[in-house]
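> I'll drop the sequence and a predicted model, then ask my questions.
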Amino acid sequence: MKNISQKIKEYDWCGWLFILIGIAINVLLAFICSILGLPLFLDTIGTILVSCMGGLLPGIFTALLTNALCTIYNGVSMYFAIINIFIGILAAVYEWKYANRSFIYKILFVLSAGLMSGGVGAYIQWHLFLAPQNPFIANSIEGLISATGFSKATTFFITNTVVNIFDKGISIGLALNIQHFIPEKIKQKISISSWKQTPLTEDELVAMRQWGKATDFSMRTRLALLLFGVSILVIAMMSIIELRLYYKKDVNEKAEIATSAATFAASIVDPEKIDEYITYGETYPGYKETEDILYKIRENAVGVAYLYLVKIEGEDMVFIFDLDASSDYEGYGYDGDAEGIKPGERIRLDEEFLCYVDDFHEGKVIPPTESDNSWSWIMTAFIPVFDSEGNCVCYAGADVSMSYVAEYVFDFMWRILLIMASIVIAILGYGIWSTGTYLVYPISSIGLGVESFVKAGDNQVEIDNAVRRLRKINIHTNDEIEKLYHSICNMALNQAEQIRSIRNFNENTAKMQDGLIITMADLVENRDVNSGSHIQKTAAYVKIIAEGLEEKGYYPGKVTPKFISDVVRSAPLHDIGKINVPDSILNKEGVLTPEEEEIKRTHTIAGKKIMENAITTVAGENYLKEARNMAAYHHENWDGTGYPEGLHGEVIPLSARIMAVADTFDVITSSKVKGVQYSVEEGIEYIKKNAGTKFDPKCVEAFVDSLPEIRVVYRKYNKNHG
């Protein structure tokens, strides 16, 4: 059976296939609803399905590409991509946090999606298109206005929201039911297709977040901010360039329109009658006919709001013809009902044209100029009119409104922002996903793996587990991160094997050393004909006492696994100094004389010297230091009455205090003692009786409380005395 890491590589294509299926569902159902004129959209079913099963990023891509394709039959579809994207985000959050909760969360999901899409969609339609885009809603509004008395805007917002709640309820219900019937194998393929390593469990993600908190600024946040900033900068630059190009093009177009209209007007005026037109106005023959032609010129010149003829005198314009404002430009600062300026009336030139006064007097063509006067923002062109002698008798002026250009630019900016917002969200989503998939998750996984390897210390089992966890990550990003991962895995594996080899070497060395110690101790012990497995029994009792102290929590700073190992290994050497005691004294039957007893006691001092020489030879071996302590001080008493130095209490090394209990118990319960031999119970009572005088009370407690283990050791080595 293939493991999960192999499946991830094989299922990479599943995520993209599922996105394509989601897009196809959205586009097909939306097209059918559009053709049939249904009061539904059904363009988010695929988005919800992909978000719930594939995650946030696939849902965003599905939403964005759906609306991009829908522009084939619905030109305004892309403006609503932001809504589809938010539905995908809601679906991903629902699946992540609330999918396994009560039915009420499904209702809240529907209401949230419907209210958001209905409100935002209504705002977009009302401000950009000034009318509903769904035929059913458009046809229903008038009747609802009559029935409710609400304004058109309020009625539209309410109707659009209700329709969207109904639509999202159907879409979410269908999507969740489709998800329910999809086989688990397919769900697994989709869920792991976007990973570039073994998928992380929730506990692993929590551990990763905790591990990442040690950093001042996460890599994901840094890259997300960088990506967001670059996206906004690029979009802003593109928008500014586009607006500038449009504005420049529109200004040139308006200048051409104004120039053409003024030129045409200048060509139809009789220059020989200008003074008479000023003096007599409409009553002069030909004035009315010329004015009618000028009206026709203005009406046929798209964009021209005002058309007039003026004579320039000083800095004043003396009006000859002034046509009423075109009704097409009411609301842009022009009053269509206002009467034009009467012939002969004077108005000072606008500030923008005062610099051209000399040009006016010389009869030069005045370049089209923008001005923002008391009426409106306009583009004005002046064309001179010459008489038969070549004298400039007046100017034809045409005003083209620029006010609606600003409104169009504002509308254009909103359209760009709606489309670009969707693209920015998609870019950010991909950037965050890519950063997490290709950088954050792999690096954090490697970091946690290496950290567990380091924390394993010299514990071979933990080291092997850490290596297995590290290799299980299985990063396959096909870049430097993957190469780094494999290098770290190889390094960890090699180091684990080296540690294993060193451990085996140390264990073999320790076994050899222990063998030599036992052999040496046996050589010494065998000189005593009364000894019966003394070193084996004392080592066993030492282990029982040391482990008892650890279990009870006594001397926590001292009693460690390493200490226990050292004292157990050192125990056989506690009587090594007896090698200096003559056999005649060591094996003498009966009571020793004071002089002989004094000689026998020197085995503690001799043992200390022997072990100190060994420590000097074998530097760094802690267990030999404990062997020295036991050899030198295992006959010291808790109350200070022992030998060789008369130490007392905790001044006596702990290993020696442990050995004192073990050695005494074995001596009084073995055949080694002359006279009466103690039973186990009598030996225990003797030890308890001397707690606080000869022995450390805590060592006695640990020993006495381990009576079952003591009996096992005793019976093993004293078969004739069980």
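Great, that's in hand.

> C-alpha only now, for contacts and for neighbours.
Fine.

> what about residue 579, distance to residue 470?
Going from residue 579 to residue 470 by C-alpha to C-alpha, to the nearest Å gives 54 Å.

> centroid residue for this structure?
Central residue of the chain (C-alpha atoms, centre = their mean): residue 220, 5.6 Å from the mean position.

> before we move on, the earlier item: looking at residue 579 and residue 470, which has the bigger crowd around it?
More crowded of residue 579 and residue 470, by other C-alpha atoms under 10 Å: residue 470, with 25 against 19.

> Leaving out the residues flanking it, which one is nearest to that one?
Excluding the flanking residues, the one nearest residue 470 by C-alpha to C-alpha, 6 or more residues apart in numbering is residue 449, at 5.1 Å.

> Is that neighbour located within a strand, as I assumed?
No. In this structure, residue 449 is helix, not part of a strand, as judged by DSSP: H, G, I helix; E, B strand; the rest coil.

> Now do it: how many residues are near it, please.
Neighbour tally, residue 449, other C-alpha under 10 Å: 24.

> same check, this time on residue 338
Neighbour count of residue 338, defined by other C-alpha under 10 Å: 10.

> Below is an additional structure, to be compared with the one above:
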Amino acid sequence: MKKKVERSVILNYVAIFGGVFLNFALSFLSYKVELPMYFDSIGTIGVAAVCGMLPGFLVAVFTNLICSLYNPFAIYYAILSVLMAGVTAVFVHRKYFKKKYMYLVFILILALISGGLGAIIQFLLLGQPQYVEVSHLSEYMATHFGLNFYVWFFLVNTCLNIVDKGIAVWIVFLVLKFIPEKNLDGIWDIGWQQRPLTPVELKRIKLSSKKNGGKLQKRVSRMLVIAAFTMTIIMGVISMHLFYTNAKERYIANATGAAKMASNVINTDRLDAYAKKGHEVGDYIEIENALYDIRSNFEGVEYLYVVRIREDGCQFIFDLATDTEEPYAPGEIVPFEEAFEEYLPALFAGEEIAPIESNEKSGWVVTKYYPVKDYSGNTVCYACADVKMDYVSDYFKGYVIKVVLIFSGFFLLILAYGMWLSRYFLVYPINSMAACTNDFMSDDDNQTALEENVRKIKALDIHTGDEIENLYRTLCTMTESTSEKMKDVRQQAKAINQMQTGLIITMADLVENRDSDTGYHIQKTADYVKIILAGLKKKGYYSKKLTPKFIADVEMSAPLHDIGKINIPDAVLNKPGKLTDEEYEIMKTHTTAGKAIMEKAISTVKGESYLKEARNMAAYHHEKWDGSGYPEGLKGEVIPLSARIMAVADVFDALTARRVYKDPMPFEKAMDIIVKDSGTHFDPKCVEVFVDAEKEVRRVLKKYQE
């Protein structure tokens, strides 16, 4: 088995590496020739179909990871590849492909995942289709056939992927047809840390787990989902926070650099001239162009300008135009915004101040004021650079989308690995042990079944290498020890039963030997009782009462039904003629005497339930169905069943037996009396099965007559 597992592991590794390489090769070729299809899922679908969900997920993630080396957008589609691997594994594992139309359903689902969701991802990342050809076709369809451009892009992309995934599925399943199914099963079963369970055993475990609420599987699944989701969220939030902070700091550094560089190109001697005449001053345009160059070299800088700080506001010396806004005119004075008020003392003092974040006229911006000094070292104006935080915000939104797409693929991979780990290292081993233990406990009354269940437990061969394996080893030892002890107990019980049977027969013989007129009465009534019990069982009468234990107890204790006769005087017991009324009353006391003897035995030998049936037969075998019997005049089913059975056996033997005062009654006449008294003296059901067993009754009668 170990060699088989190692072979399966090797085949899985080969399949995973082969799947990644095949995806990479076809995807790279498609990318280089600029086909509007990827051909990067053949390996993923094939590995998921052959090896299962987790290997399929690994191929999906690593394919997109490697493909991102030449196609930076590939990593964002990892979630789509993972979903396709999952769908493939489910379809194969549940054998959906037995129905031919499911191939078309399968291809359509893959196309919707890859094409439909892929179109949404392209819009989120690029704001437009990735391929120009797809964009042109979508525009053409929207222009000539109506509907929205985005709807047509969704449809066009999905249709292209129907072709793409159709080819992939055709290739994969064409190859799979040449691989024997038993080989595929061996590769799929790589995860087992025990003897692989058969489909029947798996179904039984699932039903048992479902019956008990499946709490272990649910708890483990819930824990894995929460852990993976929490880890993904924490990592995502931390990375996004770091990105946002770094991006903001980078833009602020750009604003500082732009302002500082701008301060170096300002001619401080001509500030008044710049403010009054602007572009009329000879070098104004030259400086302005230099400022444009500076702004273009610093990413994120939207506004670059030079101002003088005055009591009535900022006087603009230089201000650059943007795509959406005209610049302030040279010399124009603009009141201070509210966000600048706390910094005004420092500005009037000519000091450098920290970047100021504001959200007023110019929107959400961070402004850096850098002092421009004259030759004497005095601050005469400020070079200012504004970074629009909208850049950071927009960039951050795109980053969030990318993080979510990347982490979602890895999230599903981690979750699948955790589920695989818990299933094969925890859930299956524990449920297998539980199922075998239940079988072991339910068959505790059958030594052969116990020993067979011990073999089944040992055959599980759980080898997780952890506490679960230790538990399994302990369970094996415990069940084997229990089976051996139960075997010893059964042997002792068998010996005790034999001794008890001998004592019962001996006690019964003591009574019979005192009665010189009974002639095999004990043996015959015991056999008749067995016949009636078998007949009732066969017809399903009193099924709740006729348990194997009850039948064994009645058969064992039947010889004791006349134990009370040990108290009857010999003169009455062995009288050759008919008893007087007084003597008959004495004879009737054998029922109460028998009951007293058995109750004393029961109190002495506790737990021996067969003596309870011996007591019932000894006390009540002369009760009648209509309530006219003795000693208590019980009626119908109130009379214990064992006593009702013995009543038929006892009377039939009395009728057919030879006595000193009478000859044996013919079989047919005796049977007629039994039938006639059905429903008055006897339980009708007991009479019915006794009469039906005429052949067996004749055989017993003949046996003892000989």
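That came through fine. On a predicted model such as this, the values are computed, not experimentally measured, just so you know.

> Give me the nearest residue to the residue nearest to the centre of the first structure, chain neighbours excluded.
Distances taken as C-alpha to C-alpha, 6+ apart put residue 435 closest to residue 220 of the first structure, at 6.1 Å, once the chain neighbours are dropped.

> would you say the one you found is within a helix?
Yes. With three-state DSSP as the criterion, residue 435 of the first structure is part of a helix.

> Residue 202 of the second structure versus the residue mapped onto it from the second structure, what's the distance?
In the second structure, residue 435 of the first structure lines up with residue 422, judged by TM-score structural alignment. Using C-alpha to C-alpha, residue 422 of the second structure is found at 16 Å from residue 202 of the second structure.

> more neighbours, those two?
Comparing residue 422 of the second structure with residue 202 by other C-alpha under 10 Å, the one with more neighbours is residue 422, at 18 against 15.

> Would you agree that one is in contact with residue 218?
No. Residue 422 of the second structure lies out of contact with residue 218 (C-alpha atoms under 8 Å); the separation is 10.9 Å.

> residues touching residue 558 of the second structure, list them.
522, 525, 526, 529, 614, 617, 646 (C-alpha atoms under 8 Å, 6 or more residues apart in numbering).

> Just the closest of those residues to residue 251 of the second structure, please.
residue 614 (101.1 Å; C-alpha to C-alpha).

> Quick check: closest non-adjacent residue to that closest one.
residue 557 (4.9 Å).

> what's the mean gap between the helix or strand hosting residue 191 of the first structure and the aligned bit of the second structure?
Using DSSP states H and E, residue 191 of the first structure falls within helix 184-192. The superposed helix 184-192 of the first structure is, by mean C-alpha distance after the TM-score superposition for the first structure, a mean 2.1 Å from where its aligned residues fall in the second structure.

> now for residue 197 of the first structure: what does it line up with in the second structure?
Here residue 197 of the first structure is matched to residue 194 in the second structure, going by TM-score structural alignment.

> what's around its match, how many residues?
When neighbours are counted by other C-alpha under 10 Å, residue 194 of the second structure registers 19.

> That one is in contact with residue 463, isn't it?
Yes. Judged on C-alpha under 8 Å, residue 194 of the second structure makes contact with residue 463 at a distance of 6.0 Å.

> ranges for the helices of the stretch 601-722 of the first structure?
Applying DSSP state H, counting those that start in this stretch to the stretch 601-722 of the first structure gives helices spanning 603-617, 622-633, 654-669, 680-689, 697-704, 707-717.

> contacting residues around residue 350 of the second structure?
With contact taken as C-alpha under 8 Å, 6+ apart, residue 350 of the second structure is in contact with 371, 378, 379, 380, 381.

> distance of it from residue 356 of the second structure?
From residue 350 of the second structure across to residue 356 of the second structure, the span is 16 Å (C-alpha to C-alpha).

> With residue 496 of the second structure instead?
As judged by C-alpha to C-alpha, residue 496 of the second structure and residue 356 of the second structure stand 100 Å apart.

> Give the residue from the two that has the larger number of neighbours.
The neighbour count for residue 496 of the second structure versus residue 356, taken as other C-alpha under 10 Å, is higher for residue 356 (15 against 12).

> so which strand or helix has the aligned partner of that one in the first structure?
The alignment partner of residue 356 of the second structure in the first structure, by TM-score structural alignment, is residue 369. Using DSSP H and E, the element containing residue 369 of the first structure is strand 366-372.

> circling back to that earlier point, so which of the contacts of residue 558 of the second structure hold up in the first structure?
Contacts from the contacts of residue 558 of the second structure that recur in the first structure, judged by both residues aligned by TM-score structural alignment, their matches' C-alpha atoms under 8 Å, are 522, 525, 526, 529, 614, 617, 646.
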